[in-house]
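K.L.:
Sharing a sequence plus its predicted fold:
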Amino acid sequence: MRWLWKRERLFLIVILLAGACLTGLALYSSDHYVFVYSGDASSHLVRTRQFVDSQQTGIHNVGTAWLPLPHLLLLPFAANDFLFYNGLAAIIPGIACLIGAALALYGVIRRITGSRSIGLVGALVIGLNPNILYLSLIPMSEATLLLFLSAAAYCLLRWLEQPGALRWLGFCSATLCCATLSRYETWPLPGALVLISIYLLLTRQIPGGWGKRAAVLLLSAASSLGALAWLLWNFTEYGDPVQFAKAIYDIGPSDSRAGLAGHPVTVLSLYGKTVLYMFGPVLLGLGLAAIGGKRRNRKLLLLYGFLLLPPLFTLVSLERGFAQMDEWWWNSRYVLPLGIPLLIAGSTVLHHLWSRSAGRTGKLAMTAALLSFSLVQVAVPSVGVITFIDAAKGFFEQSTYATEVGERLAEVYSGGSIALLAGHSQGHRIMIPSGIPINRFRIVSERDSLELHSMPWERNRYFILSKDPDPEAEALASYWLDHFSLLSTHYMVVSENPEYLLLERKEDRLIRTASANVVP
């Protein structure tokens, strides 16, 4: 591990660790729910917890829409009560992923430019970006994507430099397996690695006989094992290898899909604006300037082509309606993969500018201009940290009421089952602040219609009813809002806010009240 402790790497680790910890502390001091502002963040956290705390624990909680690796990495921390109920479970693995990605990008940039200083600056630009810092502190899949995509880029570069060193091809294949089990936009990359391998074989850049050629093809093809395993899982569990695609398509709202699907110009405009606000005009300008630079060697072009496939996959998904974004920064995190090739290309231009600079002052000025955008994002509201804005917007529109009812439930809960008629996303937001074991909750969906149209009070002591539920619970919630008089014969209202009704079974409420009034 001697390589890890060279001066620049150690400095990078210390700076990023301090920056991430201070950022997390500042955010948590402002609001204890800050790391689960995003609806997806709370759902990722609850989904992970359900492996060990639910009415049906076990591997089936992997599900279908979300890829499993981020949840499996999060599991040891989500299983801890303190970390889970305070929304802190993702901090340790997230910071580790951030530092690992920065070290990999440092290695890529240093090997391309030949400058350790440029490598350090580039890694700090990504690692101290407030958008990426926030994504690294919350229970989402972007931190693992950044780590494994950056690691794959480093391993691929090392292999392209030494095509005969198959260990780097093996490492690249392994990191791609992990990447394809983290985010879907990496799924084109195993095919790209196979094509690169074929190109190197056809151009005789890999020494050795037929045995080594076969090993190259096998190692590159092995990078698809993660995606194949996911297809197999969906087939064995749901009878359809692409069940996840249907689930993903059904998640997004149709109005956002209609605004982008079939409109490539709108998609490009929105994506480009998001990139500008995510990474800043200086880095974007340097990256674009690299396009008009001197001709690069083919191996570097192969690396750029490889890294541009995930952003291209996202653009196609947006245009076809499988992914959604909007002008209010919803899903702004989707542009994250473009930051890697943008950073590498921009670093080559920065190195060229440094080589033309006469003194240290000019170099420092260029570095300050590149790093200053992080401060601008935090200090200037009109720019802002768009990934945080996206998460906070969703939280303060409705989820404060979900948090409120969860906290109220914690105050009155005296055992028994809790029926949540609000939808999965809203239900997950209620679970975390309640501090109650997840196995006491039952999120009601349409398949429970027979029971919930008859006698929910037979099985559930508490009933949480949303006035504006997610689509999956809308029909049942409307039924009970229309038939609330029937519900009120068995339940009494414990708490109500503009979004939710918290009900407790009358007989249990009366017993608990009587017990509380008994004088010892």
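P.N.:
Thanks, I have the structure now. Numbering: from 1, shown residues only.

K.L.:
going forward, measure contacts and count neighbours with C-alpha atoms only.
P.N.:
Noted.

K.L.:
The helix or strand hosting residue 403 - contacts with which helices or strands?
P.N.:
Using DSSP states H and E, residue 403 falls within helix 400-412. Packing partners of helix 400-412 (3 or more CA pairs under 8 Å, 6 or more residues apart in numbering; DSSP states H and E): helix 424-434, strand 491-496, strand 500-505.

K.L.:
and with 7 Å instead?
P.N.:
Using 3 or more CA pairs under 7 Å, 6 or more residues apart in numbering; DSSP states H and E, the elements in contact with helix 400-412 are helix 424-434.

K.L.:
just to revisit the earlier point, next SSE after the helix holding residue 403?
P.N.:
strand 418-421.

K.L.:
Quick one: residues in contact with the helix holding residue 403.
P.N.:
Contact with helix 400-412 is made by 426, 429-431, 433-436, 497, 499, as judged by CA atoms under 7 Å, 6 or more residues apart in numbering.

K.L.:
just the buried members of those residues?
P.N.:
Among those, the ones that count as buried by 16 or more other CA atoms under 10 Å are 426, 429-431, 433-436, 499.

K.L.:
Throw the contacts of helix 400-412 into JSON lines and include distance to residue 250, thanks.
P.N.:
As requested, the contacts of helix 400-412 are arranged in JSON lines below (distance: CA to CA, whole Å):
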{"residue": "426", "distance to residue 250": "17"}
{"residue": "429", "distance to residue 250": "20"}
{"residue": "430", "distance to residue 250": "23"}
{"residue": "431", "distance to residue 250": "24"}
{"residue": "433", "distance to residue 250": "28"}
{"residue": "434", "distance to residue 250": "29"}
{"residue": "435", "distance to residue 250": "30"}
{"residue": "436", "distance to residue 250": "30"}
{"residue": "497", "distance to residue 250": "29"}
{"residue": "499", "distance to residue 250": "24"}
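
K.L.:
Flag every buried residue along stretch 261-268.
P.N.:
261, 267.

K.L.:
which outside residues touch it?
P.N.:
Outside stretch 261-268, the residues touching it (CA under 7 Å, 6+ apart) are 260, 315, 318-321.

K.L.:
take a look at this one as well, against the first:
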Amino acid sequence: MTSTIAAPPPVAGAPARLPGWREAWARLGRPVTGRQVPGTVVILVVSLLVGFAACLVTTSSGINLAYADTQSHLAISRRIFDSKAPGFTQLGTVWLPVPSLILIPFVQSLWLWHTGWAAGLLGMICLAGTACGVYRISARVGHLRAGRLTAVLLVLANPGVLYAFSTAMTEPVLIVTMVGCFSGLAHWVTSRRNLSAGEMMVFSGLPAAAATLSRYEGWVLVFGGTFVVLIVAWRKKRSFFYAIKMASAFGILPLIAIVWWLVYNFAVYSNPLEFMNGQYSAANLQKAVADAGLLAYQGNAGLTLWSYNWAVLETSGLLTVALGLAGALVLAWRRGISDDALVIWLMIVSYAFSLLSLYLGQTHMNNDQTLPTNWWNNRYALSVLPFLAVLGAVLVDALRRVPRIGAGALGLVLVLLGAQTAWWVQDLDRNAVIAEATGYVSIKEASGATAAARFLSENYDGGGILIDESAAGNALLPEIGVPLAEYYNRSAGELFDEALAAPYTHAKWVFVTTADAPELSETGVADLVYDAITRDSSFDTRYRPVFAQGIYVIYERLGG
């Protein structure tokens, strides 16, 4: 005898469950309910897959290690535990610490570190977080499925974003933390329930704190975000106490992060502003550029706008910028400075910071529309893309709601987005971020850097390596792939000084770049090893050159 168990009756009011992709598609259009934003998991999975595919392409070609900054960040993260002088102070002060700290779990594997996959895995998480963030912001301000997906597609269909998020540069961490902060603020602003100060601190203040310790754009976010919270909190309850409480909840963790950074600089370098005016500060490293008169936009508002806006255009794409500008007009017309609109307007802080930084000469950026005409630091403009993506969502959502023309307008946007993506795919160098990367690949090949790194990687058999990894062109340690404890370099502190004075008793291998650039000595990035061996009359009697190409020479100690 067989028995059957009847299926439970459907719950009244529950939506019918759809099969597979239809259920996923339906979720993308469902309204927000409290903390739940339907469709977030769908975006998470899709963006992880897209990020993984991008990493496969970049790591297989090696272009993910093109930027010197990428290799430097990977080296910083690993030398905290793999170095002749391991420890927390290996973070240095050139860059803010969060991107290096969160890379540490991924660089435990020498292979992941050497290939750059360590950064790629972290970048996949950052890409997924960014895509989910713009999706959730769009959903929380009331956009329908078309608007939400527009925001996501403008991020995921950008080859510059996909490339940058496969590297160890600081932009992916900055962008995901800033978007996380904006998403948290959008939740607070639009929630029917009065969120507590603790929730504000966790969902908005914590990512803002992470942003402040990722790049200095995050510092401007704190001030702008605090101002927005004050305004919205006052509007909500007309209470000064409530406004101050919520603004404090937002700003306290970022403030602690900033103070910690100042204290760290003082404790390690006896100067709380070492990051601003020290030997390796941006101001000092740009001294040679400034002295050569190549910061044409410094103090010139017109050239600053020209240079940076071209960077935005050539990283985000013409369609993205056009949708963003049109979306800004729609947002201003329909919502003005309403509470939810203020959150979107706040996303402009990175654009404002970059303009100010260029104008003051604190950063340096070149592209094919500047003088000199080359590619330099255009990736900074990527932080504007989430703002443009959400503005594009504003426009598409408004068009989708127009009777009779809504579907057609949406179709046109999708066709144009496909055309922009196809135009990029035909020549990826049309995106400024990738053009700069391929330029670095060519420079490294022409100078001998790539061949030198490969030679040392294939021939190193122990005995220690003397190298000045901070010298211009020597940021190659991950590419070489030798454990960092094998190196005598600047991060080794006194051991490096001892090895410079007596290389024969310390290192079997000596790696130098012979570029003659006196201005590098003024900025602290001349090759100290090359300088030392040229003044050592006995060096040639104890070492022999085993590799020489371009400006790179590798020596091996005689007798092993």
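P.N.:
Yep, it's here. Being a predicted model, the structure only gives us computed values, none of them experimental.

K.L.:
After superposing, what score do the chains get?
P.N.:
Overall, the chain-to-chain superposition scores 0.88 on the TM-score scale (TM-score structural alignment, normalised by the length of the first structure); 502 aligned residues with a CA RMSD of 2.9 Å.

K.L.:
Pull the contacting residues for the residue lying closest to residue 351 of the second structure once chain neighbours are set aside.
P.N.:
In this structure, residue 351 of the second structure finds its nearest non-sequential neighbour in residue 384, 5.9 Å apart by CA to CA, 6 or more residues apart in numbering. Listed by CA under 7 Å, 6+ apart, the contact partners of residue 384 of the second structure are 348, 350-351.

K.L.:
which residue lines up with residue 384 of the second structure in the first structure?
P.N.:
Correspondence of residue 384 of the second structure to the first structure, assessed by TM-score structural alignment: residue 338.

K.L.:
again with residue 206 of the second structure
P.N.:
Using TM-score structural alignment, residue 206 of the second structure lines up with residue 174 in the first structure.

K.L.:
Against residue 220 of the first structure, how distant is its match?
P.N.:
9 Å (CA to CA, to the nearest Å).

K.L.:
and these two? which has more neighbours close in?
P.N.:
residue 220 (26 against 22; other CA atoms under 10 Å).

K.L.:
looking at it, the more buried one is touching residue 191, isn't it?
P.N.:
No. Look at residue 220 of the first structure against residue 191 with CA atoms under 7 Å: they stay out of range, at 8.4 Å.

K.L.:
Which of the contacts of residue 384 of the second structure has the largest number of neighbours?
P.N.:
Busiest of the contacts of residue 384 of the second structure [other CA under 10 Å] is residue 350, holding 25 neighbours.

K.L.:
start and end residues in the second structure for stretch 263-272 of the first structure, please.
P.N.:
Residue span in the second structure matched to stretch 263-272 of the first structure, by TM-score structural alignment: 300-309.

K.L.:
What segments of the stretch 151-300 of the second structure are helices?
P.N.:
Assigned helices in the stretch 151-300 of the second structure, in chain order: 159-164, 171-190, 197-200, 206-212, 217-237, 240-269, 274-277, 282-285, 287-291 (criterion: DSSP state H, counting those that start in this stretch).

K.L.:
So which residues make contact with the first one?
P.N.:
Applying CA under 7 Å, 6+ apart, the set of residues contacting helix 159-164 of the second structure from outside is 51, 54, 155, 172, 315, 431, 433-434.

K.L.:
Residue 283 of the second structure: what's it in contact with?
P.N.:
276-277, 362.

K.L.:
Might you calculate how far the match of stretch 263-272 of the first structure sits from the centre of the chain?
P.N.:
In terms of CA atoms, centre = their mean, to the nearest Å, the centre of stretch 300-309 of the second structure is found 23 Å from the chain centre.

K.L.:
How about stretch 396-403 of the first structure?
P.N.:
With CA atoms, centre = their mean, you get 21 Å for stretch 396-403 of the first structure.

K.L.:
Could you give the residue range in the first structure aligned to stretch 123-134 of the second structure?
P.N.:
Under TM-score structural alignment, the match for stretch 123-134 of the second structure is residues 94-105.

K.L.:
Can you tell me what sits against that stretch?
P.N.:
Contacts of stretch 94-105 of the first structure (CA under 7 Å, 6+ apart): 9, 13, 16, 20, 123, 127, 136-137, 143-144, 146-147, 150-151, 154.

K.L.:
one step back: please report how far the residue nearest to residue 351 of the second structure lies from residue 43 of the second structure.
P.N.:
Distance, residue 384 of the second structure to residue 43 of the second structure, by CA to CA: 21 Å.

K.L.:
follow-up on the earlier one: now flag whichever of the contacts of residue 384 of the second structure is closest to residue 138 of the second structure.
P.N.:
Nearest to residue 138 of the second structure among those, counting by CA to CA, is residue 348 at 15.7 Å.

K.L.:
Aligned to that closest one, what sits in the first structure?
P.N.:
The alignment partner of residue 348 of the second structure in the first structure, by TM-score structural alignment, is residue 308.

K.L.:
wait, what's in contact with that match?
P.N.:
Neighbouring residues of residue 308 of the first structure by CA under 7 Å, 6+ apart: 338, 341.

K.L.:
What residue in the second structure is paired with residue 460 of the first structure?
P.N.:
Using TM-score structural alignment as the criterion, residue 460 of the first structure maps onto residue 507 of the second structure.

K.L.:
contacting residues for the nearest residue to that match once chain neighbours are set aside?
P.N.:
Sequence neighbours aside, residue 464 is the residue nearest to residue 507 of the second structure in space, at 4.5 Å (criterion: CA to CA, 6+ apart). By CA under 7 Å, 6+ apart, the contact set of residue 464 of the second structure is 486-487, 506-509.

K.L.:
Residue 464 of the second structure -> the first structure?
P.N.:
So residue 464 of the second structure corresponds to residue 417, using TM-score structural alignment.
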